[in-house]
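Student: Sequence first, predicted model second:
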Amino acid sequence: MDALADLLSGVRARGALFSRSVMTPPWGLRFDHTSPLTLVTMVRGHAWIAPTDAEPLALGPGDTALLRAPGPHTIAHPVDAPVSCTVVDADLCLGPDGTPLTEEAALGARTYGDSLEAPDLLLSGSYEVGDDLGPYLFSALPPVLVVPADECYDPLDAMIAAEVACPAPGQQLVLDRLLDLALITKLRAWFSLPGVEPPAWYTAMGDPVVGRALRLMHNRPAHPWTVAELAERCGISRAALARAFTALVGTPPMTYLAQWRVCMAAERLRTTDETVDTIARRVGYSTAFALSAAFKRVRGTTPTAHRRGDPVTSPASTALP
């Protein structure tokens, strides 16, 4: 497994908020919720994304935008159109006067707007819960990014639109999995765009030596890796691996491994009932004490405090390079 696959395996949609907005200009749609990530696809028509403190970005037919971190974000046509609807959560949309929209605004399940024949059709899906692995991925992304339609032919958009329009048993589960797949394909397309600077670990995966070292660590994180063993497996000297790894990834091999182990431990602490000692052994530490020391060094807190959700009093850097 590679670094991107590992990171995305911990970002899973659960009860994602999906909606179709069908509108006639002028209109403005404001996302004002706490979702860590929202995908917006312009199925037809045009619009502009107006992030806070940033220049508007144009959306054309088939373009997809990824909005990282909580809102607010406004999507409008034209760019200066007043907000006609504010999405607060899955069950609450507010009108221009701040009052909840009535059922008159609904055009069917998860569908809102003027008319099904309106020229602008916007499809959105938002993650409701962020896992501990999520911040490591999201920290590599700008607040708003756009994947042009001609850079990523993706039949998933049509599948999502069809599923939203036709409720059936298990619909939420199907939509959650489709959103996960859409996220993967859009991110891969965006990372390959000219002018985009992918995170260091993503670029390093393409290097025949450093990429192999990364895959070895991700495939067997609990193995007692040393730089010497990694170098031997990669067919290079220890010093040469250390130099190449640090140059491409931005951190030495053992530092990266410690960060990744703590990342995996943090996710298991929040999503399982396993003891700290069991989790420690799963991610490569011999005892709970050893994991606690690494956790404190990397995250600025202890595994037990992290599991309780206590605030971090001495924050450390938690993002992979």
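Tutor: Structure received.
Student: all contacts plus neighbour counts: C-alpha atoms, from now on.
Tutor: Will do.
Student: Can you get me a residue count around residue 200?
Tutor: Residue 200 has 16 neighbours, counted by other Cα atoms under 10 Å.
Student: nearest spatial neighbour of it, skipping sequence neighbours?
Tutor: residue 249 (4.9 Å; Cα to Cα, 6 or more residues apart in numbering).
Student: my guess is the one you found meets residue 198, correct?
Tutor: No - Residue 249 is beyond contact range of residue 198, at 11.2 Å (criterion: Cα atoms under 8 Å).
Student: Check which helix or strand residue 30 maps to.
Tutor: In this structure, residue 30 is located in strand 27-31 according to DSSP states H and E.
Student: so what secondary structure elements neighbour that strand?
Tutor: strand 73-77, strand 85-89 (3 or more Cα pairs under 8 Å, 6 or more residues apart in numbering; DSSP states H and E).
Student: Name the residues of the following helix or strand past the last one that are buried.
Tutor: Helices and strands here follow DSSP H and E; after strand 85-89, the next one along the chain is strand 92-94. By neighbour count on 16 or more other Cα atoms under 10 Å, the buried set for strand 92-94 is 93, 94.
Student: putting a second one here so we can go through both:
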Amino acid sequence: MTVSSHDVYVDPMDALTDLLRTVHTDGAILRRSVTAPPWSVAHDSAAPLTLYAVLRGRAWVVVPGEEPVLLAPGDTAVVRGPGPHHIADAPDTPPRVRVHDALHCTLTHDGSELPESATPRLGPRTYGPDPDAPVALVTGAHRVAGSVGRRLLDALPPLLTVPAGDSSATLLTLLTEELDRELPGQQTVLDRLLDLLLVRTLRAWFARPQARPPAWYAALGDPVAGAALKAMHGDPAHPWTVASLAARAGVSRAGLARRFTALVGEPPLSYLTHWRMTLATDLLREPGATVASVARQVGYTNAFAFSTAYKRTLGISPSRTATTPGPA
């Protein structure tokens, strides 16, 4: 008996899972800050995703063009970079410290380097004048990789928040406990906990009625369009047709095409092509990648057909993409 690659079991996959896999914390700057009013910290150029979790007290997150948001204990907020924002005890408190990057902070009033005495080190990753100060919060930064990651960022608003009832208190407890330790492998543990907290926060936010998620996310819950999306993301290189996707969803070809287009905003095979080209863009930038090898990985039998589809979809040749640096 001949067994095709598609007959082998493939773990269920969906569009959000694929995108969240591009979010990485790898040796990120992760810290707990304790302070007392008045306080305000400005970020001139933030990481692709910055997460704040309030442990006690209150904090306001202010993003230009957005309504300021008040965070209470247990609340989490995610700011989409790279634009500026600030976090403070009140929306109108002038920034006292300006963060230019992970290793460069200055005092706002004179532009001088922030002295170590301004934020004493109270523990391995805890900073502030007093461990019992009324405000404590955790800050973490995430990088988002490649074109797939850009698709996630495009689905998010400049600022999103999730109240304590929707976030994981257990995760916050574990994270704060780990912040006080210095053990072998500590950074890896913190990275994974921060990644998990971000994923849980994004998933909770996407589920909220006011989130206005992208069409493909809403379609994941539909038995017809969702089945087709999961099939395409589970095995994007498979030679999918409308008929085979319809069979997965248990409907006719016309039924799938109509339902999928209405919910996602484009026909199934058009969505598949765009997703394949998004994957291909990241694959082309990997060391040693060739147009032919990437073509096979995203479901094309020859480089010419792939190159034609790639240029038609993205307006640039795959060989040019391979030599162009991608987003960090």
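Tutor: Received the coordinates, thanks. Being a predicted model, the structure only gives us computed values, none of them experimental.
Student: Work out the TM-score between the chains.
Tutor: In this superposition the chains share a TM-score of 0.91, using TM-score structural alignment, normalised by the length of the first structure; 312 aligned residues with a Cα RMSD of 1.9 Å.
Student: returning to that earlier point: the inter-axis angle of the strand holding residue 30 of the first structure versus strand 73-77?
Tutor: Direction vectors for strand 27-31 of the first structure and strand 73-77, defined by axes from the mean of the first three to the mean of the last three Cα atoms, to 10 degrees, enclose an angle of 170 degrees.
Student: Strand 27-31 of the first structure corresponds to what range in the second structure?
Tutor: Taken onto the second structure by TM-score structural alignment, strand 27-31 of the first structure occupies residues 39-43 there.
Student: what's that stretch in contact with?
Tutor: Applying Cα atoms under 8 Å, 6 or more residues apart in numbering, the external contacts of stretch 39-43 of the second structure come out as 84-90, 93-100.
Student: Identify the farthest-apart pair in those.
Tutor: 90 and 100 (21.3 Å; Cα to Cα).
Student: ok, the counterpart of residue 190 of the second structure in the first structure - contacts?
Tutor: Using TM-score structural alignment, the partner of residue 190 of the second structure in the first structure is residue 175. By Cα under 8 Å, 6+ apart, residue 175 of the first structure lies in contact with 16, 18, 160, 163, 164.
Student: How about residue 136 of the second structure?
Tutor: Taking Cα under 8 Å, 6+ apart, we find residue 136 of the second structure in contact with 32, 33, 34, 35, 54, 55, 56, 57.
Student: what would the residues you listed look like in a markdown table with distance to residue 244 of the second structure?
Tutor: Listed next are the contacts of residue 136 of the second structure as a markdown table, based on distance: Cα to Cα, whole Å:
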| residue | distance to residue 244 of the second structure |
| --- | --- |
| 32 | 51 |
| 33 | 54 |
| 34 | 56 |
| 35 | 59 |
| 54 | 48 |
| 55 | 50 |
| 56 | 53 |
| 57 | 54 |
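Student: which residue is nearest the middle of the first structure?
Tutor: residue 138 (5.2 Å; Cα atoms, centre = their mean).
Student: which residues in the stretch 51-200 of the first structure form strands?
Tutor: 57-59, 64-68, 73-77, 85-89, 92-94, 106-108, 111-113, 120-127, 144-147 (DSSP state E, counting those that start in this stretch).
Student: Now these in a markdown table, please, with extra columns for distance to residue 272 of the first structure.
Tutor: What follows is these, written out as a markdown table (distance: least, Cα to Cα, whole Å):
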| stretch | distance to residue 272 of the first structure |
| --- | --- |
| strand 57-59 | 40 |
| strand 64-68 | 26 |
| strand 73-77 | 34 |
| strand 85-89 | 27 |
| strand 92-94 | 31 |
| strand 106-108 | 38 |
| strand 111-113 | 36 |
| strand 120-127 | 20 |
| strand 144-147 | 32 |
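Student: coming back round to it: tell me the two of the contacts of residue 136 of the second structure that are most distant?
Tutor: Farthest pair in those, by Cα to Cα: 32 and 57, 13.2 Å.
Student: Please say which of those two ends up with more neighbours.
Tutor: residue 32 (24 against 18).
Student: What residues of stretch 249-259 of the first structure count as buried?
Tutor: For stretch 249-259 of the first structure, by 16+ other Cα under 10 Å, it's 249, 250, 251, 252, 253, 256, 257, 258, 259.
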